[in-house]
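[1] pasting a predicted model and its sequence here:
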Amino acid sequence: MPSKNDNLRKRKLIQENGDKQGIRRKIHEKHNNKANQNAGLVTSFLCLVATVTILIIFFSVYTDSLHPIVDQIATQLGYSEKQYGAIIDAGSTGSRVLAFEFHKAYLDGRLVLDNELFRELKPGLSSLTPDKGAEQITRLLKEAKDFIPAEYRRKTPIALKATAGLRLLGAAKSEAILEKIREVFAQSGFLINDDSVEIMDGTDEGIFSWFTVNYLSNRLTSRNTAAALDLGGGSTQVTYELNENLPSYKEYIHTVPVLNSELNVFTNSYLGLGLMALRHAVITYQKADNQTSFASECINPIIKDKVWTYQNIDYLVSGKENKNQASNPENPEVNFDLCVESVKRQVMPLLKPKPIKLQEHVINAFSYYYDRAIEVGLVDPYLGGENTVADFSKKAREVCATANADQPFMCLDLVYISVLLQDGFGLKPQTNIKLYKKIRGHEVSWALGCFFQNYNILQQKMKRVAGVN
């Protein structure tokens, strides 16, 4: 039989084992509690991430989709507030009035473009006398008055901004034209100020075009805004977002207010690289005093004494014989390589500074880029479209190899565009170029961006006046 001591030892061992199991159980429970606590933190974090994601999606939908729904309901209930504006684009080849009808978004007061007017009269102011120029602008103002209801005109800002045509005309002649137009504006009944009629700086022209493209494309709040290439008659502008701290580019980078933020934008206006100015430079290369008759290597040999008017001077333009084509006289064509060299000779010295990192952006090109593209069938004249830089080069070769008296300058114009894009701007042959006259039914023009600047200045003045009172 076990002794009393043996029983005592046995009970003690059982108690010690129970204590050890209790300790182990407590340690296990502690680990479980900690694991549960960690799991709870992970769950909370995942819930937070999910909530933030849902909010981001919600506000994205809110911005893009809810505004129109709320505005439509507000309009039906009679709460819509209208705003009108007008800009006259006095370009080198013609003057255009663009008038805009907006409504103010019910939720945040932003301006939403609803309708617009576009009318054009030719030639440009630089080809007219001061009196004739004033008559042309009076006709365009009449178009704006027909579009804008009478009760809104007194609070509708309007401006005329002249571009490269008047810049190239000279200060005395251009100012005489503008002074006559100021007299017309003073009697217009629209809202004007001291800067309503002026020659626009090329920097503003580029920034306004860029703003218009991105406003109409809904890209102003995007991480990848689009680049804007504008090819006019006297100059060309290149504008795109660029966040680079380069001393040599400092004067070309501007901070642009966009909605509730600011963006750094590169822009430059290359005076003399507009389509007509470049055409004139190539055709009249090494001209003598008072010479008005020229033969150009970029014009097909079938063209003889074609009259071309530039800045009120009539030129007689003919094509040069292609000495490399003596074996095929029945199909005269331009010496393509010689033409390319002639164009490069005029372009490259004026292209300073060259754009950098333009390739990284979606690229929208308009004005003469678009016009020439539709005239040779590269894009649909109503819908626009996309082409590569190589498409322009290929089409230039085709046109230069075809005798066409109906388009005597098309070879030169297309060679210039392809040289400008590839050699000048450094774009690769496979780079896509978006070519549109309209985006979402609205004209692609610097005029819309210009209106927004005028409107913002007006709003700031009104706030200052209200603060004084």
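    Thanks, I have the structure now.
[2] C-alpha from now on. contacts and neighbour counts both.
    Noted.
[3] what's the longest helix in this protein?
    helix 4-61 (DSSP state H).
[4] what angle separates the next helix or strand after it from helix 4-61?
    Counting by DSSP states H and E, the next helix or strand C-terminal to helix 4-61 is helix 67-76. Using axes from the mean of the first three to the mean of the last three Cα atoms, to 10 degrees, the direction of helix 67-76 lies 50 degrees away from that of helix 4-61.
[5] next one for the comparison:
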Amino acid sequence: MDEPKAAKQKKTWHKKVIIFLGALFVLGVISLVAIAVVQNKPLPKNIKYGIVLDAGSSHTSVYIYEWPAEKENDTGVVQQINECKVEGNGISSYGHEPLKAGLSLQKCMNKARQVIPEKQQRETPVYLGATAGMRLLRLTNATMAEEVLSSVENTLRSFPFDFQGARIITGQEEGAYGWITINYLLGNFIQDSGWFKYIPNFKPTETSGALDLGGASTQITFESKREIESQENSLHFRLYGKSYDIYTHSFLCYGKDQALRLQIANSIKDATDSILLDPCFNSGYRRNASTNDLYSSPCISKLRIPTAPSTLDIRGTGNYQLCKRNVQAIFNRTHCTYSHCSFNGVFQPSLDGTFGAFSAYYFVMNFLNLTNEQMSLDKVKETVERHCSRPWDEVKKDFPKIKEKYLSEYCFSGTYILNLLEYGYGFSSENWNDIRFLGKIKDSDAGWTLGYMLNLTNMIPAELPYSPPLSHAGYTGLMVFFSILLVCIILTCWLSFRKPKCLHKGII
């Protein structure tokens, strides 16, 4: 009678073991899946943001950048994610109404608040760099310039960002940061980015030179293989683990707007009864200009003629050759105390390598359809001359959507660019095709602001990237452990339900 009782006890014991093993198996499967899911889930992006305001002579633009917190060779991999053009003129135009300078920035800064995540706004640095327009205002009236900067600072401090300062950057800085931008976009710092492939037929050298043309100044910057005889034109950078020594110079008063003023001021002596026949405007074009306004610029004030009429009636004649002569007259190439100069006695080593030309260079040449393919210098000259010879009514009819001020000045601007590059800097038909006119590459504007951010990130500490909860060894160990545990449970259950024949030998 004891045998059935023993069998019953054994069956009960087996049932408890099976339940225990089943529960352990389920727990093991859950643990295995949970570890795999948690360890392999997508890691959050550790992104930093920065804002740079380019306060130029004609307008202000707000650029928003982002980069991974874990930097590459101590320099952030920065890319532009948004741009906003401030309505109205540049901040230097508000010298008599400085409060309006700050107010003009509000709309674009509110847009920046929408782009950058709220939780990261407090740590997002904001910089404003004012260029040649403010340099000229400071020369004219330093108090006005300070009041404008103060107004801008007050506005930027009112936003929930980490305001780092507003200042007038030097021409050398503007040129150098533009050089950094161009070489970053062309892939010369991180070659596997391959961004230069977006520019047809462009094979960059080790680095590419930068040509920047604004409204009030122009910059030339490149890495020279020759000695830089003027130390004020020499700069040193360290980016992506490599050092660079470059030549740079900024010509204040030689941006296209101030150059046009220079050309007109030089021609006033030829005016008859307040009428100035100007070959740099299309025939049939007319505009009135105040000589008081013309001479108000420190670039032009030294050219004031006491007998100049108060108002000029400027009438275009559309003569490229005469315009070229007038433009060349604003460059002084009569003296040079160095082995080689560009113009106005400024040292410049011989041109080396390829060059990227941007800002007004691009906008003007793009209008003239001279940016899309390689063209000889003679062909480019023919195109500009053909545009200058067109009647103004015909030009207006073909381009009704372009503002008259800009449209009327393309003849002068095209002529000026050709002479600045050839007569001023020394480009020729042999190396003309080393120049590429650049607007945007991979959604980033060519300009000094991106280079400014790249250089700025050298001062921002790198952070460790987000990593999975477990180390690779810990993750592998746990996965192996739970896998073996599951195999053991399955094997134990199999042995419990199906005993091998060897275990039946002792049974009669």
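    Good, I have the coordinates. Everything quoted here is computed from the prediction, not taken from an experiment.
[6] any idea what residue 438 of the first structure aligns with in the second structure?
    Alignment note (TM-score structural alignment): residue 438 of the first structure maps to residue 440 of the second structure.
[7] quick one on the thing from earlier: what does the longest helix of the first structure correspond to over in the second structure?
    So helix 4-61 of the first structure is aligned with nothing, judged by TM-score structural alignment.
[8] now that helix: how far from the chain's centre is it?
    Relative to the chain's own centre, helix 4-61 of the first structure is displaced by 61 Å; criterion: Cα atoms, centre = their mean, to the nearest Å.
[9] now the most centrally placed residue in the second structure. Nearest residue, chain neighbours left out?
    With distances taken as Cα atoms, centre = their mean, the residue of the second structure nearest its centroid is residue 450 (3.2 Å). The shortest distance from residue 450 of the second structure to any non-neighbouring residue, by Cα to Cα, 6 or more residues apart in numbering, is to residue 181 (5.5 Å).
[10] you'd agree the one you found is up against residue 444?
    No - if you go by Cα atoms under 8 Å, residue 181 of the second structure and residue 444 don't touch, sitting 9.3 Å apart.
[11] of the two, who's got more company?
    Taking neighbours as other Cα atoms under 10 Å, residue 181 of the second structure and residue 444 compare with residue 181 leading, 23 against 19.
[12] what residues are up against the counterpart of the more buried one in the first structure?
    Residue pairing (TM-score structural alignment): residue 181 of the second structure is matched to residue 212 of the first structure. The contact partners of residue 212 of the first structure, by Cα atoms under 8 Å, 6 or more residues apart in numbering, come to 444-449.
[13] cool, and residue 435 of the first structure?
    Per Cα under 8 Å, 6+ apart, neighbours of residue 435 of the first structure: 364-366, 369-370, 379, 384-387.
[14] conserved subset of the residues you listed in the second structure?
    Checked against the second structure using both residues aligned by TM-score structural alignment, their matches' Cα atoms under 8 Å, those keep these contacts: 364-366, 369-370, 379.
[15] on that earlier part again, pull the most distant pair out of the contacts of residue 435 of the first structure.
    The most widely separated members of those, counting by Cα to Cα, are 364 and 379 (13.6 Å).
[16] show me the kept ones among the contacts of residue 435 of the first structure that map onto strands.
    364-366 (DSSP state E).
[17] export those to JSON lines and tack on neighbour count?
    Listed next are those as JSON lines, based on neighbours: other Cα atoms under 10 Å:
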{"residue": "364", "neighbour count": "22"}
{"residue": "365", "neighbour count": "21"}
{"residue": "366", "neighbour count": "25"}
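[18] wait, which of these is closest to residue 129 of the first structure?
    residue 366 (29.2 Å).
[19] map that closest one onto the second structure.
    Checking TM-score structural alignment: residue 366 of the first structure goes with residue 358.
[20] tell me who's in contact with that match.
    Going by Cα under 8 Å, 6+ apart, residue 358 of the second structure touches 210-213, 437-439, 446-447.
[21] same question for residue 166 of the first structure.
    Neighbour list for residue 166 of the first structure: 92, 125-126, 174, 199 [criterion: Cα under 8 Å, 6+ apart].
[22] the alignment partner in the first structure of residue 248 of the second structure: which element?
    Matched to the first structure by TM-score structural alignment, residue 248 of the second structure sits across from residue 267. Residue 267 of the first structure is part of strand 261-271 when elements are defined by DSSP H and E.
[23] list the buried residues for that strand?
    Within strand 261-271 of the first structure, the residues that count as buried by 16 or more other Cα atoms under 10 Å are 263-271.
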